[in-house]
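Engineer: Can you look at this prediction? I've put the sequence above it.
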Amino acid sequence: MMRASNLRMAALVCVVVAAALVVPAAAGTGAFVPVEPVSADTDGGLLSSGSELLGGRPELAESERQTASCGPRFVSPQGLRAQTCTVVGEGDTWARTYWSNTTGRRLDGVLTLLLPDGRAVQARCAIDAALGSGSCETPRERTVPVPEGAEPYAAVAEIAEENAERPLLRSGSAQ
């Protein structure tokens, strides 16, 4: 039986390896490709990569500020875009994915927050084409220090058609 931390490490390695293999092959196979991140906005738009102050309101107290560590924005040939972040604020950490769906179909998403202690928190997301764009978040977890040698917080979003064997798009946070 594989321990939770080993399982988490294996999942993270798979995501990294998949991303490394997909990007060079994307042009010839129609796979999703990363594109340059865009600036943050307050109505569910995609964020730029790296740590960002969400909301950007200087009058917020330090305890009310949120920072995000975001991966690149990915685009699928079917018209789906997503960017996934780990967010920290008010002593909590959670995952958030920003999406844009121009496929004309309702899609299903699963957003996973991987915690340093090997646990995972998931949220199911309705990726509705009628809305055009939106965001989805996992439940918030109390932020804990990352133990030495442990993997940091990470987030992965997978978006697929109902009952599909593979996702149309997979997006991860930057760590």
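Structural biologist: Done, it's in.
Engineer: switch to C-alpha atoms for all contacts and neighbour counts from now on
Structural biologist: Fine.
Engineer: ok, how many other residues are close to Ala126?
Structural biologist: Taking other CA atoms under 10 Å as the criterion, the count of residues near Ala126 is 15.
Engineer: before we move on, what about Ala154?
Structural biologist: 25.
Engineer: how close does it get to Met9?
Structural biologist: For Ala154, the distance to Met9 equals 11 Å [CA to CA, to the nearest Å].
Engineer: for the strand or helix carrying Leu113, packing partners?
Structural biologist: Taking DSSP states H and E as the definition, one finds Leu113 inside strand 107-114. The contact analysis (3 or more CA pairs under 8 Å, 6 or more residues apart in numbering; DSSP states H and E) places strand 107-114 against strand 92-101, strand 120-127, strand 154-160.
Engineer: Would you format those strands as a markdown table with distance to Ser133 included?
Structural biologist: Shown next, in a markdown table, are these (distance: least, CA to CA, whole Å):
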| stretch | distance to Ser133 |
| --- | --- |
| strand 92-101 | 4 |
| strand 120-127 | 8 |
| strand 154-160 | 13 |
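Engineer: second one coming, line it up with the first:
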Amino acid sequence: MANDQLAHFLAHSVELESEAHERYLELAESLAAHYNWAVADFFRRMAHEAELHLAEVSHLAAGMQLPRLKAWEFEWPGEEAPESASYEAVHYRMSLRQAITLALANERAAERYYRQVANDSSDPETARIAAQFADEETSHAEALLQKLRKLPDNGPLLHLDDDAPHMPE
């Protein structure tokens, strides 16, 4: 293979964007089931953004044989791909502000990951592409910050459930 380091990086990038796409779709479906339409729509838009980035990565990898990594072989800074939204951070009554804040954290995590690869890579092509991806994630984060600035603060009763939990006697 002409560039093993680049292929390894692109395999990680494909997985990162695939995971982000799938997770945002899962969250959108979950929030829609709870009639939280604004947040569900936002997560759908984020899934679409991840899908576009996945297409870009796939285009770059066209013609290359990427390594087939097992789940435990991915070298992530945490347990999951950096752009995967945490299930624990989601609440069915979360506000659009909270959803955007979560997505912002994901974009920043992806930016840090790509920047680290760019800084650590001994291959100039891998470093260049990783830096380009990091810059794209930075621009996504900036766009989310602009959206946040336009939203009102959250109310104090956001996570209070209207109904008591059903507990069998």
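Structural biologist: Noted; the coordinates are in hand. The structure presented is a predicted model; accordingly, all values stated were derived computationally and were not measured.
Engineer: Could you quantify their similarity as a TM-score?
Structural biologist: Once superposed, chain against chain, the TM-score is 0.29 (TM-score structural alignment, normalised by the length of the second structure); 86 aligned residues with a CA RMSD of 5.3 Å.
Engineer: one step back: quick one, the strand holding Leu113 of the first structure and strand 154-160 angle?
Structural biologist: Taking axes from the mean of the first three to the mean of the last three CA atoms, to 10 degrees, one finds strand 107-114 of the first structure and strand 154-160 inclined to each other by 160 degrees.
Engineer: Strand 107-114 of the first structure vs strand 92-101, what angle?
Structural biologist: Relative orientation of strand 107-114 of the first structure with respect to strand 92-101: 160 degrees, computed using the same axes, to 10 degrees.
Engineer: Check which residues of strand 107-114 of the first structure are buried.
Structural biologist: By 16 or more other CA atoms under 10 Å, the buried positions in strand 107-114 of the first structure come out as 107-114.
Engineer: And stretch 20-29 of the second structure, by the same measure?
Structural biologist: Taking 16+ other CA under 10 Å as the criterion, stretch 20-29 of the second structure shows 20-29 as buried.
Engineer: Keep only those of those residues that are in helices.
Structural biologist: Among the buried residues of stretch 20-29 of the second structure, DSSP state H puts 20-29 in helices.
Engineer: Save those residues as JSON lines, and put in distance to Ala38 of the second structure too.
Structural biologist: Converted to JSON lines, those look like this (distance: CA to CA, whole Å):
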{"residue": "Ala20", "distance to Ala38 of the second structure": "19"}
{"residue": "His21", "distance to Ala38 of the second structure": "18"}
{"residue": "Glu22", "distance to Ala38 of the second structure": "19"}
{"residue": "Arg23", "distance to Ala38 of the second structure": "17"}
{"residue": "Tyr24", "distance to Ala38 of the second structure": "14"}
{"residue": "Leu25", "distance to Ala38 of the second structure": "14"}
{"residue": "Glu26", "distance to Ala38 of the second structure": "15"}
{"residue": "Leu27", "distance to Ala38 of the second structure": "12"}
{"residue": "Ala28", "distance to Ala38 of the second structure": "10"}
{"residue": "Glu29", "distance to Ala38 of the second structure": "12"}
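Engineer: Ala155 of the first structure: what's it in contact with?
Structural biologist: Applying CA atoms under 8 Å, 6 or more residues apart in numbering, we find Ala155 of the first structure in contact with 84-86, 95-96, 111-114, 172-173.
Engineer: can I assume Arg115 of the second structure is in contact with Ala134?
Structural biologist: Yes: taking CA atoms under 8 Å as the contact criterion, Arg115 of the second structure and Ala134 are neighbours in contact, 5.4 Å apart.
Engineer: separation between Leu52 of the second structure and Ala131 of the second structure?
Structural biologist: Remark: distance between Leu52 of the second structure and Ala131 of the second structure (CA to CA) = 18 Å.
Engineer: Compare these two and say which is more crowded by neighbours.
Structural biologist: Neighbours per residue (other CA under 10 Å) separate Leu52 of the second structure from Ala131, with Ala131 holding more: 20 against 14.
Engineer: Ala47 of the second structure - nearest residue in space that isn't next to it in sequence?
Structural biologist: The shortest distance from Ala47 of the second structure to any non-neighbouring residue, by CA to CA, 6 or more residues apart in numbering, is to His21 (4.4 Å).
Engineer: quick one: which of the ones in helices among the buried residues of stretch 20-29 of the second structure is nearest Pro124 of the second structure?
Structural biologist: Proximity of those to Pro124 of the second structure (CA to CA) peaks at Ala20, which lies at 26.6 Å.
Engineer: State the distance from the closest one to Ala33 of the second structure.
Structural biologist: Look at Ala20 of the second structure and Ala33 of the second structure: by CA to CA, they are 20 Å apart.
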